[in-house]
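K.L.:
only geometry, no sequence info:
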């Protein structure tokens, strides 16, 4: 029996807002157990018992097969027959094999518990946000939980399991509330939710990286754990976690009926006696509890909470009745088990057995989740709610006097920032010492210090200028004031190229490393551009695919580090945190060359940038080949980003903050935005680097951490100010 609903009766997973009638992916519109055009409570129509039973059996059998293979994998020659005889009370295993069994079984059980917890958590978050991309990863729950655990580890105090879980819960809840608040609980669409979650995650990871770099001894081993590892030493942790898991699952199942009614829309649910606010709060609390439990067991295993429920809802589209939350949540949990165990089995097939305990399972699940995110973004329609904003970010026109005054003030500020950067550090250098150094009459100590400090100052200034110009170009091409090279995957691509050159070719020279960074940036940019292009280039698709690409590439960077040179994690972390430590004058040459080439090009194309930033139609009317112009401009942004990565490593948020602040100061015309943004970017990175070298001297905080700490509040402000707009 099917009831007739209002136009608001759409799949809560795929609607872009509360009660929205349109799904961003049409063929997923019935994933809640209804046929196309049907309304009513999700799943309260016809129920295919045969279909539901069949898909459950298929997933269960697949899970059992994976579990059987999983138990046979390891470093010791213990096969399936040996395990079967041991399990049935037959031939006893020797002591060594018994120890291995004691480690294999807990690893398997950890995978099962994590899959169940994240499957439930992701399904609940997708339903409460009515957004197919809501998950513990995209809502920064995992990042918040990870940060709090690392922060407590710094003190070197052994934290009991339940206290550790409580800490992780508090951190994850705070991050989720912030992201949901910035995206109005997901009502502003999947794009804004992903962008907000990615930016908050990026900021939290910057803090984690800073702690890992500054407290290397206290946080040893947490880098690999931070990628999500189900390796267990014994079953004590799992025994303690089981009661919490059962309580969380029971609480989730207890609200399934209310979640079905909530899918009708807030007004309809209220009429039917459901407290919308209480239901949402309960759902978020339960999902964060389960996600924090998974982090406590195995670290933040990436994207299982996105992939499992999304796959479950895809299946539910084909099986009437499976969309009922009482069935959907357990089914998502079973899919979660398959995802985690499948990823772990695959990992131990392709990675040498001696390294299977060092390489985390979360690397594979992150790549799977990133691929799903890209797939979903490619299926989004070319129009509709998204991130396109032709007018909202252009800034008000400013007079020539205002522009000249702003430019002069920024030039003076840049000079002051440069002088301060030279003078301040772990020791104070006087202006007289600088004058003596310039005259080549300084003492040995000053000469050595200036030889170390000046290249760092130049690297920060040039990298900041390059990132700001790259961000200006990216925001114009995407017509989105919240886009930046880091969130489009360009920065991570350049970082992957540079890190790969450093780790795979010991003692690699500057120019080969620069070439690797450029290649990585260009390959990722080309992939993002090609995948986002479908009957035209939607900026919403571009951003979502970029975020997915960034997540996948960062997972590959972690894999590369842990497989090749796990004993030099701190070296790679310093690079990924955006540090100017140990820079030489030679390392500033690539970014200087790129700036000398791209700045004139950007000035020459300033009119095209103005027009491309308007809309899709105006450039074509004026005879500008839009896709060709976008490709050229994004290629220039990739070169700038790669040059900056060579100079300072991975620095975030500069490409977001500097162009936006420039438009606020001098208006939207790129003839004015370009120089102002370049000056702001140089000031921002140089200032962050100087504070990092001076504030906690002799401890040095990477410049990328400083820009993240400065840029995140500004980004939050931008998101909060634009809540509720069609952006």
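P.N.:
Done, it's in. Source: prediction; values computed, not measured.

K.L.:
CA atoms for contacts and neighbours, from now on please.
P.N.:
Fine.

K.L.:
Contacts only, for the nearest residue to residue 510 once chain neighbours are set aside.
P.N.:
Taking C-alpha to C-alpha, 6 or more residues apart in numbering, and ignoring the residues beside it in sequence, residue 510 has residue 587 as its nearest neighbour in space, at 6.6 Å. For residue 587, the contact set (C-alpha atoms under 8 Å, 6 or more residues apart in numbering) comprises 459, 510, 646, 647.

K.L.:
What's the separation between the last one and residue 292?
P.N.:
This means residue 647. In this view, residue 647 and residue 292 are 37 Å apart by C-alpha to C-alpha, to the nearest Å.

K.L.:
circling back: quick one: the residue nearest to residue 510 and residue 647, what's the gap?
P.N.:
Counting by C-alpha to C-alpha, the gap between residue 587 and residue 647 amounts to 6 Å.

K.L.:
list the residues that contact both of these two?
P.N.:
Between them, residue 587 and residue 647 have residue 459 as joint contacts when contacts are counted by C-alpha under 8 Å, 6+ apart.

K.L.:
okay, now the one to match up with it:
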């Protein structure tokens, strides 16, 4: 195959990838509009437009700007962050089953958030902007523990060993959380139950602002490292031969992935499978190169979470199904399918 043919093929593949990204973006915009009009109180398209233009009633503005829009924005941000976090972990560990929820990273972050909230007289009194930092500490410690327990000197980190270690650590942390709930008052117990179910509990603009700095810093950093991740995916020896500082790059990327997952958990609860489904669908659509796969993962993760949240708020009105449960209904069968295909 000549060099010109290869360049032509790569150019066509890139154009196809960009087209698919544009299609996913359109789907997100559509889901965004539908989600703004989903809830116990319906707003007609005309009322929605008037409210967006500042011509709605005080009640309509309260519903849209104070309740629905913050939750929708948070859904998009955590979906993108969790999907990219999963993509990075799959690349660093070279394990298609890696996901911050399955590996227990989310559980470690959630335990620290729960401990922090339990020290305050009410859940609303906890300092919102400190929650992602505390969650990062818990997630980082959990990731380090899973890495050390999974590592074998002559084999590295076998995929199934990593998976089983993560599941075991997550189960232990979940058990610790359940024991701690026995000492909580009813309000805080309700908070923990909500978190465990994967319900987006941070639904105000202050939670958006607490999450935004982590997304703004870490998401572009990971995408900037796309070429490095392409090299790392070739294996440690090959990457070293090509001049990559493998250990340093893996540590930095894993820290970024843990930060994205922890910040998301701090405002969204234990939503799993987003970091598994998003990257896998992205690879099928745009290929394995991270320059396109990472943005595609972010968009697909955002689309998955906002769709799940919208369905959860719509299907049993006036009650709602936690977003994490809706995502699990989608993600669990896909996880079992991937597990069945894994050879080692």
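P.N.:
That came through, no problem. As the structure is a prediction and not an experimental result, all values here were calculated from the model.

K.L.:
hmm, back to that, and the furthest pair within the contacts of residue 587 of the first structure?
P.N.:
Put simply, by C-alpha to C-alpha the two of these set farthest apart are 459 and 510, 13.9 Å from each other.

K.L.:
higher neighbour count, those two?
P.N.:
For residue 459 of the first structure and residue 510, the more surrounded residue by other C-alpha atoms under 10 Å is residue 459, and the numbers stand at 31 against 18.

K.L.:
which residue lines up with that one in the second structure?
P.N.:
Structural alignment places residue 459 of the first structure opposite residue 74 in the second structure (criterion: TM-score structural alignment).

K.L.:
just the helices in the stretch 151-300 of the second structure please.
P.N.:
Across the stretch 151-300 of the second structure, reading from the start of the chain, the helices by DSSP state H, counting those that start in this stretch fall at 159-181, 186-197, 205-224, 226-232, 236-241, 246-268, 274-286, 290-314.

K.L.:
Reformat those as TSV; add distance to residue 106 of the second structure.
P.N.:
Compiled in TSV, these are given as follows (distance: least, C-alpha to C-alpha, whole Å):
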stretch	distance to residue 106 of the second structure
helix 159-181	8
helix 186-197	10
helix 205-224	15
helix 226-232	23
helix 236-241	27
helix 246-268	6
helix 274-286	11
helix 290-314	16
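
K.L.:
one step back: tell me if the match of residue 459 of the first structure really is in a helix.
P.N.:
Yes. The assignment for residue 74 of the second structure is a helix, going by DSSP: H, G, I helix; E, B strand; the rest coil.

K.L.:
measure it to residue 32 of the second structure for me?
P.N.:
Using C-alpha to C-alpha, one obtains 12 Å as the distance from residue 74 of the second structure to residue 32 of the second structure.

K.L.:
Residue 301 of the second structure now?
P.N.:
Using C-alpha to C-alpha, one gets 14 Å for the distance from residue 301 of the second structure to residue 32 of the second structure.

K.L.:
and the residue nearest to residue 510 of the first structure, what pairs with it in the second structure?
P.N.:
Aligned by TM-score structural alignment, residue 587 of the first structure pairs with residue 207 of the second structure.

K.L.:
Please report the number of neighbouring residues for the equivalent of residue 563 of the first structure over in the second structure.
P.N.:
In the second structure, the position corresponding to residue 563 of the first structure is occupied by residue 183, as judged by TM-score structural alignment. Using other C-alpha under 10 Å, the number of residues around residue 183 of the second structure comes to 11.
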